[in-house]
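Chemist: here is a sequence with its predicted model. Questions after.
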Amino acid sequence: MPWEYDVQEGEELGFLSDEKVGEEGNHQALLNAKLMDRDTIILADTGAHMSVVHLRAVESLNLPIDRRKSMRINGIGPNSIRTLGTVPVKLTIGNGIAYYLELDVCDLGNVGFNAVLGMDFLSRAHMTIDANCREISLPGGEQVPLLHQPTRYHQGNIQYLEATKQTWIASGESAVVPIQHSLPLEHDEPEYWVHRGVKWIATLLSGVDEQPVAVRITNIGSHGISLLPRTRIGAIAERGERPLDARMVRKNSNRYRVWEDEVYEGTFTSRSLKKQVAQNTELEDSTPLKEPKE
């Protein structure tokens, strides 16, 4: 018996086959299909409760997106992402079983498939995934083999940057969080991403070598805010990877420059801040002290 565990009455010991490096059985349930009569690869995911189609496939097929319905979904990567709308599609699986359905559209990032079939589809289509034989059983008895290729959502190195402690930021002011690198940087130069909230925007502060050394969080609202610990404020990623958060933008992108303009408009000049501090100090000094009641 491994470790110090006991087999209880009514139980029997289960055994796993020897795991091999690059074991094909560990690969996800990818299969060939047709999307709008074009060859594609899709992922059958029993861990997903809803089915989605990749934005890049929708754009490639020039399909119209109905943007009236949008929602946040979890389970794809470490943080939630927002769907961009819905689109009607024709999906063909196996030797000609065609499904006409409406799928939610979202940007899945750098992945090797163009759609995810969740339990909402698999259960209603009466499909069965056989992990041992690596095949999917379709209605009528047809067996569709799964592809022997690994896939990932965004396993390439991504380091998320977070607030380390609860921080109060007054209107128009900023807080700085130093960047502590944990990615192996011997590969390509990493890309830096920043996040934002409704009332705050994260921008990057660079060192002497033009490499970002800290993240500055600026309160662009009219009231003070409290930034909670572990609030995501940015990310560092290998080239070709992207954090799956619709609100993150890459440094040097056009949207990043727009955010910098918003930060500029939402802050005060140094002279204005000094004047405000002086006024507050003068007000405190001029406030008479209340005499204690006898």
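Modeler: Received the coordinates, thanks.

Chemist: from here on, contacts and neighbour counts on C-alpha atoms
Modeler: Will do.

Chemist: near the spatially closest residue to residue 232 that is not a sequence neighbour, how many other residues are there?
Modeler: Among residues not flanking residue 232 along the chain, residue 162 sits closest, at 4.4 Å (Cα to Cα, 6 or more residues apart in numbering). A count of nearby residues for residue 162, using other Cα atoms under 10 Å, gives 18.

Chemist: residue 162 touches residue 234, doesn't it?
Modeler: Yes: between residue 162 and residue 234 there is a contact under Cα atoms under 8 Å: 7.0 Å.

Chemist: buried ones in the helix or strand harbouring residue 265?
Modeler: Per DSSP states H and E: residue 265 is located in helix 254-266. Neighbour counts over helix 254-266 (16 or more other Cα atoms under 10 Å) mark 256, 259, 263, 266 as buried.

Chemist: secondary structure class for residue 177?
Modeler: Counting by DSSP: H, G, I helix; E, B strand; the rest coil, the backbone at residue 177 sits in strand.

Chemist: residues near it, how many?
Modeler: So residue 177, with other Cα under 10 Å, has 19 neighbours.

Chemist: just checking, it touches residue 212?
Modeler: No: the criterion here is Cα under 8 Å, and residue 177 misses it with residue 212 at 11.3 Å.

Chemist: closest to residue 169 out of the buried residues of helix 254-266?
Modeler: Nearest to residue 169, judged by Cα to Cα, of these is residue 266 at 12.7 Å.

Chemist: hmm, that closest one is touching residue 219, no?
Modeler: Yes: taking Cα under 8 Å as the definition, residue 266 is a contact partner of residue 219 at 7.3 Å.

Chemist: right, and the helix or strand after the helix holding residue 265?
Modeler: helix 270-286.

Chemist: thought residue 237 was touching residue 191?
Modeler: Yes: at 5.3 Å, residue 237 counts as touching residue 191 under the criterion of Cα under 8 Å.

Chemist: these two: which is more packed in?
Modeler: Taking neighbours as other Cα under 10 Å, residue 237 and residue 191 compare with residue 237 leading, 21 against 17.

Chemist: how near is the more buried one to residue 54?
Modeler: Noted for residue 237: a distance of 21 Å to residue 54, by Cα to Cα, to the nearest Å.

Chemist: same check on residue 144?
Modeler: To residue 54, residue 144 is 22 Å away according to Cα to Cα.

Chemist: this is the comparison structure:
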Amino acid sequence: MTSPATPQDRRQESEAGHPGCYESPIPIRPATLGDAIASEWTKLRSVRATVWTLGVMVTLMLTLGVGTALLLAANDAGLANEPALALGFFGVLLGSLCVITLGVLTIGSEYSTGMIRTTLTACPSRARVLAAKAIVFFSLTFVITTVTAAVVAVLQTLILNGTVAASGGRWALATVGVGLYMAGLGLLSLGVGAIVRHSAGAITIMIGVVLLPLVLALFMFADALRSVQRFLIEYSIPNQLSALYGTTMTNSGPSSWEPLVVMLGLVAVALGGALALLNRRDV
């Protein structure tokens, strides 16, 4: 009974039968989603844009959230009927611009540098590339946003200790809910970046998505446009974010965990469109 051939034996046989041919002794296996995730994680953590955008987001959330609480405490204003958690909205709203920027750059920067050709050569499956980018970006953004929101909520509650105690559900919405919504907003930006393939253009579009509904609603004075005005305000991203803190601009519209369902639908449409275009385009 003969022993199985080793990689070195196979290489020697290949060279003897076919001079000039070489067979690598390294075992070859097909790439998996885990390999794509590892690659995308290496790219995301090694670029300066990740540190700058997420660093600015954390700074804004901490500075505005804690600073607002300190101002209210210094003036003995307090929040008579609202938990201190609602003050976290201001930092999150501005921080969302950082998440949008990073979401677009996660894929848009590869188009601007031409790195996308190398990525798709190494991993020809467009669905796997997009899924890996989405998983890595969502995980990183969710963890950092949730932890920062929780720290801000604790500090605000300690500073304004005379306010109403928030329930467990309100705490979950103001921390985990906000983290999920911000990460979803980033995925929406990633999808738009993959569709547009231009970082500046995609960021401009996403800023318009955040701000334009409220701007348009401000100029709808006619009675015939009241229903449209109400819809734009209720489903605008700032109002949905504020709904997670229990304070909205209107008495109707998404509340509690409903903004996350709305965002999930938008993300599904954007990523679905991005995947369809990725499969049709050469690059």
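Modeler: Here it is on my side, so go on. Just so it is clear, the model here is predicted, and its values are computed rather than measured.

Chemist: care to give me the TM-score?
Modeler: After superposition, the two chains reach a TM-score (TM-score structural alignment, normalised by the length of the second structure) of 0.22; 101 aligned residues with a Cα RMSD of 6.2 Å.

Chemist: about what we covered before: among residue 144 and residue 54 of the first structure, which residue is more densely surrounded?
Modeler: Set side by side, residue 144 of the first structure and residue 54 show more neighbours around residue 54, with 21 against 18, by other Cα under 10 Å.

Chemist: thought that one was touching residue 117?
Modeler: No: counting by Cα under 8 Å, residue 54 of the first structure sits too far from residue 117 to count as a contact (11.3 Å).

Chemist: which ones are touching residue 98 of the second structure?
Modeler: Going by Cα atoms under 8 Å, 6 or more residues apart in numbering, residue 98 of the second structure touches 53-54, 56-57.

Chemist: of these, just the buried ones, ChimeraX syntax please.
Modeler: For the buried members of the contacts of residue 98 of the second structure, the matching ChimeraX selection, counting by 16+ other Cα under 10 Å, is:
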select :53,54,56,57
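
Chemist: now, which of the contacts of residue 98 of the second structure lie within helices?
Modeler: With helices taken from DSSP state H, the overlap with the contacts of residue 98 of the second structure comprises 53-54, 56-57.

Chemist: JSON lines for these, including distance to residue 140 of the second structure?
Modeler: Below are these laid out as JSON lines (distance: Cα to Cα, whole Å):
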{"residue": "53", "distance to residue 140 of the second structure": "12"}
{"residue": "54", "distance to residue 140 of the second structure": "10"}
{"residue": "56", "distance to residue 140 of the second structure": "15"}
{"residue": "57", "distance to residue 140 of the second structure": "13"}
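
Chemist: spatially nearest residue to residue 203 of the first structure (excluding sequence neighbours)?
Modeler: In space, residue 203 of the first structure is closest to residue 216, 5.3 Å off (Cα to Cα, 6+ apart).

Chemist: how near is the one you found to residue 176 of the first structure?
Modeler: Separation of residue 216 of the first structure from residue 176 of the first structure (Cα to Cα): 4 Å.

Chemist: compare these two (neighbour count), which wins?
Modeler: Under the criterion of other Cα under 10 Å, the comparison of residue 216 of the first structure against residue 176 puts residue 216 first, with 19 against 16.

Chemist: so where does the residue nearest to residue 181 of the second structure when sequence neighbours are not counted fall, helix or strand?
Modeler: Leaving out its chain neighbours, the residue that sits closest to residue 181 of the second structure by Cα to Cα, 6+ apart is residue 260, at 5.9 Å. Here residue 260 of the second structure, judged by DSSP H and E, is contained in helix 258-280.

Chemist: same deal with residue 50 of the second structure?
Modeler: Going by DSSP H and E, residue 50 of the second structure is part of helix 48-74.

Chemist: mind listing what's buried along the very next helix or strand once past that helix?
Modeler: Along the chain past helix 48-74 of the second structure, the next helix or strand (assigned with DSSP H and E) turns out to be helix 89-113. Within helix 89-113 of the second structure, the residues scored as buried using 16+ other Cα under 10 Å are 89-111.

Chemist: quick one, helix 89-113 of the second structure and helix 48-74 angle?
Modeler: In terms of direction (axes from the mean of the first three to the mean of the last three Cα atoms, to 10 degrees), helix 89-113 of the second structure departs from helix 48-74 by 170 degrees.

Chemist: distance from the chain centre to helix 89-113 of the second structure, please.
Modeler: 8 Å (Cα atoms, centre = their mean, to the nearest Å).

Chemist: what helices and strands are in contact with the following helix or strand past that helix?
Modeler: Next along the chain after helix 89-113 of the second structure, taking DSSP H and E as the criterion, comes helix 115-122. Secondary-structure packing of helix 115-122 of the second structure (3 or more Cα pairs under 8 Å, 6 or more residues apart in numbering; DSSP states H and E): helix 126-159.

Chemist: for the helix it packs on, buried residues please.
Modeler: Across helix 126-159 of the second structure, burial judged by 16+ other Cα under 10 Å covers 126-134, 136-138, 140-142, 144-146, 148-153, 155-157, 159.

Chemist: what do you get for stretch 90-103 of the first structure?
Modeler: Neighbour-count burial for stretch 90-103 of the first structure flags 91-94, 98, 103 (criterion: 16+ other Cα under 10 Å).

Chemist: got JSON lines for those residues, with secondary structure and distance to residue 128 of the first structure too?
Modeler: What follows is the buried residues of stretch 90-103 of the first structure, written out as JSON lines (DSSP: H, G, I helix; E, B strand; the rest coil; distance: Cα to Cα, whole Å):
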{"residue": "91", "secondary structure": "strand", "distance to residue 128 of the first structure": "17"}
{"residue": "92", "secondary structure": "strand", "distance to residue 128 of the first structure": "17"}
{"residue": "93", "secondary structure": "strand", "distance to residue 128 of the first structure": "13"}
{"residue": "94", "secondary structure": "coil", "distance to residue 128 of the first structure": "13"}
{"residue": "98", "secondary structure": "strand", "distance to residue 128 of the first structure": "17"}
{"residue": "103", "secondary structure": "strand", "distance to residue 128 of the first structure": "21"}
